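Asker: have a look at this prediction, sequence included:
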Amino acid sequence: MHRRLTLLAGAAILAAGPAAFAQTQQQRAQAVQGQTTQGQTGAAGTTPAATANRAEVVTGQEFMRLASMSDRFEVASSRLVQQKSQNAQVKQFAEHMVRDHTKTTQELQQLIQQVPGSGAGAATPLPNGRESQGTAQSGQVTNAQGGPQHEGLDQQHTALLQQLQAANGAEFDRLYVRQQVASHQQAVDLFSNYSQSGDNPLLKQWAAKTLPDLQQHLQLAQKLQQGTQG
């Protein structure tokens, strides 16, 4: 009986013909492909999407340039708050940002002198004595020397600052805080990554020392964002 059932099963498979065999092979191939795709997604496939907004490890010169740009934007945008915002909490946060990022600007200037090969183009923080100052002349924000406050900013940060200049009232506050959350998240990622895997020991030490302050800034900005929504 068992032999008969086996023969009948074999005959059924043969009756199904090559199409059934091909379908079985295709299903197996799809299963393998699905496992491979899943493995790639788990290992590397989702990595770019998950970390698209996170700063990668950069060279020492690029780290100084990015850190300098971050400081410039923080000071410029926060000075603008003193001119345009009527929200006491937002203004208090902005004062905190001006104070802290002016300090890191000065520290970075000193580091530039100590890092070998960091020419004038490695980082371009605001020189001492030229911290940005807000004025009310036609809504234009200037620094202490009378030049545009976005002087030295790249295209991306200039556009962000221009958005702030065009906003008013509660819309301005929400936009400023939203920008602060995003910019500080980028800064935290940048400093965290460089402090762990950077190529210059001196800069790595400074990044590690500065990181807790940036993390605190991010937490304050996120908390402030909750209070300015709506």
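Answerer: Yep, it's here.
Asker: hey, let's count contacts and neighbours off CA atoms from now on
Answerer: Fine.
Asker: residues in contact with residue 180?
Answerer: When contacts are counted by Cα atoms under 8 Å, 6 or more residues apart in numbering, residue 180 touches 74, 218, 221.
Asker: give me that answer again for 7 Å
Answerer: By Cα atoms under 7 Å, 6 or more residues apart in numbering, the contact set of residue 180 is residue 221.
Asker: list the buried residues in whichever strand or helix holds it.
Answerer: Here residue 180, judged by DSSP states H and E, is contained in helix 169-197. Using 16 or more other Cα atoms under 10 Å as the burial criterion, the residues of helix 169-197 that qualify are 172-181, 183-195.
Asker: I'd like the next helix or strand past that helix.
Answerer: Where DSSP H and E defines the elements, the next helix or strand beyond helix 169-197 is helix 201-228.
Asker: what about the longest helix in the chain?
Answerer: Across the chain, the longest stretch assigned as helix under DSSP state H is helix 2-40.
Asker: beyond it, next helix or strand please.
Answerer: helix 47-50.
Asker: in that next one, which residues are buried?
Answerer: For helix 47-50, the neighbour count (16+ other Cα under 10 Å) marks no residue as buried.
Asker: second structure follows, compare the two:
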Amino acid sequence: MIRILITGVAAAALLAACGEQEQDPVNAAQDAASAPVGQMSAATLGANTVEGYVTNAAIGDMYEIQAAEIALERSQNAEVRELAQMIHDDHTAASEAMGQIVQSGQIDAELPTELDERRQGLIDNLRDADNFDEVYIDQQVAAHEEALTLHRGFADHDDAPELAAHAAEVSGPIEMHLERARALND
């Protein structure tokens, strides 16, 4: 069932991407298909297990930091650059805080050291984008919707109270990033 859903989403994304002139159709389709896949992952595995949460939150932070660094290099738009700096700072702080929780030994989880294939694809697409600001903002809306699903879903976990508190704490800045990205998208 999940495979059929993913295939359908990918097909719809490819069709939608065919109408986009400014971004490579394959990259546009990959970005479009990433959003529902990320939401499904965040809502299921990520929000329900300690290891799933740690992995998804850490990779999400790594992606956000790398994407923000690219935006700070490439964007000429002051509002996009301001958002990128805020995202970079907040996700760096969130990543460091979670690292301290994991390294304290109170939970049984390991921090990933590199991006997963999906988010590496997003970074690659961002680097190749001719219409950079539009692609960056679209990716940020999708990534922050996914992150909110993940963190809000984990915030009430009794089996890892320190991580649950972290999830609740970072939800506020993530929601602010999402609101700013949506405003820029309009």
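Answerer: Structure's in. What do you need? If you're wondering where the values come from, they're calculated on a predicted model, not measured in any experiment.
Asker: off-centre distance for the longest helix of structure 1?
Answerer: Mean-position distance between helix 2-40 of structure 1 and its chain equals 49 Å (Cα atoms, centre = their mean, to the nearest Å).
Asker: now stretch 95-112 of structure 2
Answerer: A distance of 19 Å separates the centroid of the chain from that of stretch 95-112 of structure 2, by Cα atoms, centre = their mean.
Asker: any idea how far apart the tips of that stretch sit?
Answerer: In stretch 95-112 of structure 2, first residue to last residue: 11 Å (Cα to Cα, to the nearest Å).
Asker: re the thing from before, now the longest helix of structure 1: buried residues?
Answerer: Within helix 2-40 of structure 1, no residue counts as buried by 16+ other Cα under 10 Å.
Asker: for stretch 220-230 of structure 1, same thing?
Answerer: Using 16+ other Cα under 10 Å as the test for burial, stretch 220-230 of structure 1 gives 221-222, 224-225, 228.
Asker: then stretch 69-84 of structure 1?
Answerer: Of the residues in stretch 69-84 of structure 1, 69-82, 84 count as buried by neighbour count, 16+ other Cα under 10 Å.
Asker: residues in structure 2 aligned with that stretch?
Answerer: Structural correspondence for stretch 69-84 of structure 1: residues 59-74 of structure 2, per TM-score structural alignment.
Asker: for that stretch, give me the average deviation versus structure 1.
Answerer: By mean Cα distance after the TM-score superposition for structure 1, the fitted stretch 59-74 of structure 2 averages 0.6 Å away from its aligned residues in structure 1.
Asker: starting at the chain centroid, how far to that stretch?
Answerer: 10 Å.
Asker: contact partners of it?
Answerer: Stretch 59-74 of structure 2 is contacted from outside by 81, 84-85, 87-88, 91-92, 95, 112, 115, 119, 123, using Cα under 7 Å, 6+ apart.
Asker: mind running it again at 8 Å?
Answerer: 80-81, 84-85, 87-88, 91-92, 94-95, 112, 114-116, 119-120, 123, 126-127, 132-133, 136, 143, 147.
Asker: same deal with stretch 79-92 of structure 2?
Answerer: With Cα under 8 Å, 6+ apart as the test, stretch 79-92 of structure 2 has contacts from 61-62, 64-65, 67-69, 71-72, 75, 133, 137, 173, 177, 180-181, 184.
Asker: ok, now stretch 158-168 of structure 2?
Answerer: 50, 97-98, 101, 107, 151-152, 154-157.
Asker: name the nearest residue to residue 133 of structure 1, sequence neighbours excluded.
Answerer: Nearest residue to residue 133 of structure 1 in three dimensions, chain neighbours excluded: residue 143, at 4.8 Å (Cα to Cα, 6 or more residues apart in numbering).
Asker: number of residues surrounding that neighbour?
Answerer: 19 (other Cα atoms under 10 Å).
Asker: show me what contacts residue 182 of structure 2?
Answerer: Residue 182 of structure 2 neighbours (Cα under 8 Å, 6+ apart): 137, 141.
Asker: how far away is it from residue 161 of structure 2?
Answerer: Distance of residue 182 of structure 2 to residue 161 of structure 2, given as Cα to Cα: 31 Å.
Asker: likewise for residue 151 of structure 2?
Answerer: Distance, residue 151 of structure 2 to residue 161 of structure 2, using Cα to Cα: 13 Å.
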